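Q: The sequence and its predicted three-dimensional model are supplied below.
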Amino acid sequence: MKLMTALFTITASTLLLSTSAIAKPNLPPPVEDVVKMEKIAGPAGAFTTKENFPKDYFLIPKNLPYLVGMTLYDPSSSNLGLSNEQIEAILKIKKELMASAVEKALVVKKLELEVVEKISFKHESAKAKDLYPKIDEIAKLKAELTKIHLDCIEKVKAVLTPKQFEEMLDYGIVNMF
């Protein structure tokens, strides 16, 4: 069993190194988008060390794939062989859905910071039960944000051929090791 685990690790590492040595992203990382998002988001909350805006405000921020990033900016994305039309279609999806996601994420962040302020910093802190309606509102907005993300996944998948989608999943899994 240990031998198989070691062989798998070596094989995955070799694949990762050889794939990333020849692969390159379809587009360079969108540094300007990151800077723009940081500016829109404003300062992080008092108990936050690093914020990933707007993704941190989704109901499921970590376990759903971010297909725009995987298809355009991942180091292996050139292996997909996307056409210029496909790249443009994915960029259009990103632009269409990003505005509404950012808008909702800003509302969620504002509400979260209000909760933190009321429960943590005021001399006469609010009672937890008084904050429950605001928590329900945050949960509803986070669910709406996640639905936008699901729509994005569905739309990007529709742009890809089945073969491209399988290739993307393969390098996504390899890059997890």
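A: Cool, got the structure.
Q: From here on, just use CA atoms for contacts and neighbour counts.
A: Will do.
Q: Report the contact partners of Gln164.
A: Gln164 makes contacts with 80-82, as judged by CA atoms under 8 Å, 6 or more residues apart in numbering.
Q: Included below, for side-by-side comparison, is a second structure:
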Amino acid sequence: MNKKLFLVVFAIAITFTSLNAAKKPPFLITGMMPHYTMDIKNNWNNKELALNETQKEKLLVVRKDTMTSVISIKKQIAPLEKEVSSKIISGSKPSELMGLVEKIAELKADATKAHLSCLYRTQNILSKEQLKVLTKLTKN
């Protein structure tokens, strides 16, 4: 009976870990850097932001490039985190998990680099005034 209960609890824990991994941002730095392309998408036709057609075209390329990269990385991270979680629960030694942890860290660094590139590219498309407006719009 105790084994069955343990297996059920273990399965539930793994399921919740997987669901949480899918929702978590895949970046090393979270909650401190803006997500310009999402903010711009939410304010695409805002008259105060006043994006012109050329900017919109360039911004769509930046968003597509960034999202393609980050989603791909996120899909790689989630199963690795799940594997670490299940292995540690099943009694693996930390030393046995170091390769997985290093791979997760490398992928998160890659996602963070993609985010930084996105921010930089977006800053070079928008005017200083538009960046100020965007910041104001997203703080409300």
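A: Arrived safely, thanks for sending. What you see is a predicted model, and the numbers here were worked out from it, not measured in a lab.
Q: TM between them?
A: Once the chains are laid over each other, their TM-score by TM-score structural alignment, normalised by the length of the second structure reads 0.78; 127 aligned residues with a CA RMSD of 2.4 Å.
Q: Which residue in the second structure aligns with Asp56 of the first structure?
A: Aligned counterpart of Asp56 of the first structure in the second structure: Pro25 (TM-score structural alignment).
Q: swap in Lys104 of the first structure?
A: Using TM-score structural alignment, Lys104 of the first structure pairs with Ile73 in the second structure.
Q: swap in Val115 of the first structure?
A: Aligned partner of Val115 of the first structure by TM-score structural alignment: Val84.
Q: Ok, Ile138 of the first structure next?
A: In the second structure, Ile138 of the first structure lands on Ile104 (TM-score structural alignment).
Q: Look up how far Lys58 of the second structure lies from its match.
A: Computed as CA to CA, to the nearest Å, the Ile104 of the second structure to Lys58 of the second structure distance reads 31 Å.
Q: can you check Lys23 of the second structure too?
A: 28 Å.
Q: If you count surrounding residues, which of the two has more?
A: Lys58 (15 against 10; other CA atoms under 10 Å).
Q: wait, the more buried one sits on Ile125?
A: Yes - at 7.3 Å, Lys58 of the second structure counts as touching Ile125 under the criterion of CA atoms under 8 Å.
Q: Grab the nearest non-local neighbour of Ser86 of the second structure.
A: Spatial nearest neighbour of Ser86 of the second structure, excluding adjacent residues (CA to CA, 6 or more residues apart in numbering): Ile14 at 6.7 Å.
Q: and the one you found, what does it touch?
A: So Ile14 of the second structure contacts 82, 85-86 (CA under 8 Å, 6+ apart).
Q: For those, pick the one with the most neighbours.
A: That'd be Lys82 among the contacts of Ile14 of the second structure, by other CA under 10 Å, with 19 neighbours.
Q: next helix or strand past the helix or strand hosting that one?
A: Element membership of Lys82 of the second structure [criterion: DSSP states H and E] is helix 53-89. Note on helix 53-89 of the second structure: by DSSP H and E, the next helix or strand toward the C-terminus is helix 94-125.
Q: Toward the C-terminus from that next one, list the very next helix or strand.
A: Note on helix 94-125 of the second structure: by DSSP H and E, the next helix or strand toward the C-terminus is helix 128-139.
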